[in-house]
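Colleague: Have a look; sequence and predicted model below, questions after that.
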Amino acid sequence: MYVPPLFAFDDAGDMAAFCRAHPFAALVTHGPEGLFATHLPVVLKSEGKGGAFFGHIARANPHWQKAADGAEGLLIFTGAQAYVTPSWYATKRETAKVVPTWNYAAVHARGRITWTSDAGFLHQNLADLTEAHEARFAHPWALSDAPDDFVEKQMRAIVGLRFEITGLIGKRKMSQNRPAADIDGVVEGLSQSGEAGDREVAGMVEALRPR
């Protein structure tokens, strides 16, 4: 991923936090038949030298056969994003030398893949995912709420993924390259949007404003 220094994440901790906040990723690998991608939720754990992501895919998905154990993969995490109209820029009124752009945040994780059908691994992964995403509900569902034989049957239909991280690179393009008056216009314009994502980007633009 191309990342100008002005848009780079500050450190690995920031990128890890981003991945935890946006856990639905795209797994991309390259094998004998070319590129293949799968979208899946993952859990980040402090395991090994640089951490690891854990997840699972459907056994019917050929991805686990297209990417051998030890193969290199890429996990792509995306966060808030929004279109930015040049009409919000003070520079438009001054010189008209402006164009539209897109503000967004993303993290790419490189790593080594291991697939597994181990029942203990799969059960732990399902429990971890459930706990992480049910926490926001008043009455969270737990894996133990389902009959054991039903869960075991479901696990036979999936394959587990361990993704050992070898590198992280992150980008937050949030108008940091614009003059202060243009940034003011972007924040105001996005803040007035009816889209929650636009308003989230407005907050990030303000937070990442060059000081």
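Modeller: On my side now, so go ahead.

Colleague: rest of the way, CA atoms for contacts and neighbours
Modeller: OK.

Colleague: who does the longest helix anywhere in the chain touch, helix- and strand-wise?
Modeller: Taking DSSP state H as the criterion, the chain has its longest helix at helix 119-134. With contacts taken as 3 or more Cα pairs under 8 Å, 6 or more residues apart in numbering; DSSP states H and E, helix 119-134 sits against strand 43-45, strand 52-58, helix 148-155, strand 158-173.

Colleague: hold the first one in mind and look at this next one:
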Amino acid sequence: MLIHPWDAPRDDGEWQTWLAAHDFGQLAVNGPAGEPPLVQPLHFAYDADRGEAVTHLARPNPLWPALEANPRVLLSVVDDYAFVPGPWQADPDDPPEHGVPTSFYAAVQLHCTAHVVDDPVEKAGLLNRQLGHFQPQGGSSRAAPGEAPYGRLLSGIRGLRLEVTDVRAKFKYGGKRTEEVRDRIATALAGRAGPGDTAAREHIVRRRGT
């Protein structure tokens, strides 16, 4: 992923705050020699203090042999995207039709070493961490081996702990454009109010001055 200086996060706190609210991504695993990568959409829980993300998959999932052959993986999260028409991006002294269309988006890529979790107690603990993230208000029993309601289901899944070794983050929201152009785009996004437009506009306003 190409990251220009004007699209880079201001600090780790920026991408960590964003990632805390975006917990669905795609896990890319190296495929067999000569084959493309395997990609699995999934929910995950990221723990900044531990420097890892945790998730689980069904035991029959075809990713397991690939993970065991090569545990180096990439967890990719992209959201808050919007298409920006060319005229919105035109410089003030140029005709609107000279503007170049582009895409705005936020992206975080976690480079990880995958650790497969099969021990029932450890697997239950991993599941409970996920429940704590996705259902902090409760309303669900905790997982424990041999106990209802999830104990009998543990054998059907394998846990996955993704140890983060590097992070690439990008906030592409017209950072190289003048304040006048960015204000124009923000106003246009508010007027269009399509899917993703509100979130994209909030990033433009938040990152003003970077």
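Modeller: Great, that's in hand. On a predicted model such as this, the values are computed, not experimentally measured, just so you know.

Colleague: So after superposing, what's the score?
Modeller: Laid over one another, the chains give 0.86 as their TM-score (TM-score structural alignment, normalised by the length of structure 2), with 205 aligned residues with a Cα RMSD of 2.4 Å.

Colleague: thought residue 51 of structure 2 was touching residue 166?
Modeller: No. With contact defined as Cα atoms under 8 Å, residue 51 of structure 2 does not count as touching residue 166 (9.8 Å).

Colleague: Could you give the number of residues near residue 106 of structure 1?
Modeller: 22 (other Cα atoms under 10 Å).

Colleague: The strand or helix carrying it against structure 2, how far on average?
Modeller: Assessed by DSSP states H and E, residue 106 of structure 1 sits inside strand 101-116. Here the mean offset of strand 101-116 of structure 1 against structure 2 after fitting is 0.7 Å, by mean Cα distance after the TM-score superposition for structure 1.

Colleague: would you list the helices and strands packed on helix 119-134 of structure 1 in TSV and tack on distance to residue 137 of structure 1 and mean neighbour count?
Modeller: TSV is the format used below for those (distance: least, Cα to Cα, whole Å; neighbours: other Cα atoms under 10 Å):
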stretch	distance to residue 137 of structure 1	mean neighbour count
strand 43-45	19	17
strand 52-58	22	21
helix 148-155	22	12
strand 158-173	26	21
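
Colleague: would JSON lines of those with distance to residue 104 of structure 1 be doable?
Modeller: Listed next are these as JSON lines, based on distance: least, Cα to Cα, whole Å:
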{"stretch": "strand 43-45", "distance to residue 104 of structure 1": "22"}
{"stretch": "strand 52-58", "distance to residue 104 of structure 1": "23"}
{"stretch": "helix 148-155", "distance to residue 104 of structure 1": "36"}
{"stretch": "strand 158-173", "distance to residue 104 of structure 1": "5"}
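
Colleague: which residues does the closest residue to residue 64 of structure 1 other than its chain neighbours contact?
Modeller: The shortest distance from residue 64 of structure 1 to any non-neighbouring residue, by Cα to Cα, 6 or more residues apart in numbering, is to residue 115 (6.6 Å). Contacts here follow Cα atoms under 8 Å, 6 or more residues apart in numbering; on that basis residue 115 of structure 1 touches 64, 69, 159, 160, 161, 162.

Colleague: Make sure residue 39 of structure 2 is actually in contact with residue 31.
Modeller: No. If you go by Cα under 8 Å, residue 39 of structure 2 and residue 31 don't touch, sitting 9.3 Å apart.

Colleague: sorry, back to before: who wins for proximity to residue 4 of structure 1 among the helices and strands packed on helix 119-134 of structure 1?
Modeller: Closest to residue 4 of structure 1 of those, according to Cα to Cα: strand 158-173, at 8.4 Å.

Colleague: Could you give the residue range in structure 2 aligned to the closest one?
Modeller: Per TM-score structural alignment, the counterpart of strand 158-173 of structure 1 in structure 2 is residues 157-172.

Colleague: That stretch vs structure 1, average distance?
Modeller: Stretch 157-172 of structure 2 sits 0.6 Å off on average (mean Cα distance after the TM-score superposition for structure 1).

Colleague: Next, the residue of structure 2 most remote from its centre: secondary structure please.
Modeller: Ranked by distance from the centre of structure 2 (Cα atoms, centre = their mean), the top residue is residue 93, with 37.5 Å. Put simply, residue 93 of structure 2 is coil when judged by DSSP: H, G, I helix; E, B strand; the rest coil.

Colleague: In structure 2, what range does the longest helix of structure 1 match?
Modeller: Going by TM-score structural alignment: helix 119-134 of structure 1 matches residues 120-135.

Colleague: Report the distance from the matching stretch to the chain centre.
Modeller: 20 Å (Cα atoms, centre = their mean, to the nearest Å).

Colleague: So which bits of that stretch are buried?
Modeller: Residues 120, 123, 124, 125, 126, 127, 128, 129, 130, 131, 133 are the ones in stretch 120-135 of structure 2 that count as buried (16 or more other Cα atoms under 10 Å).
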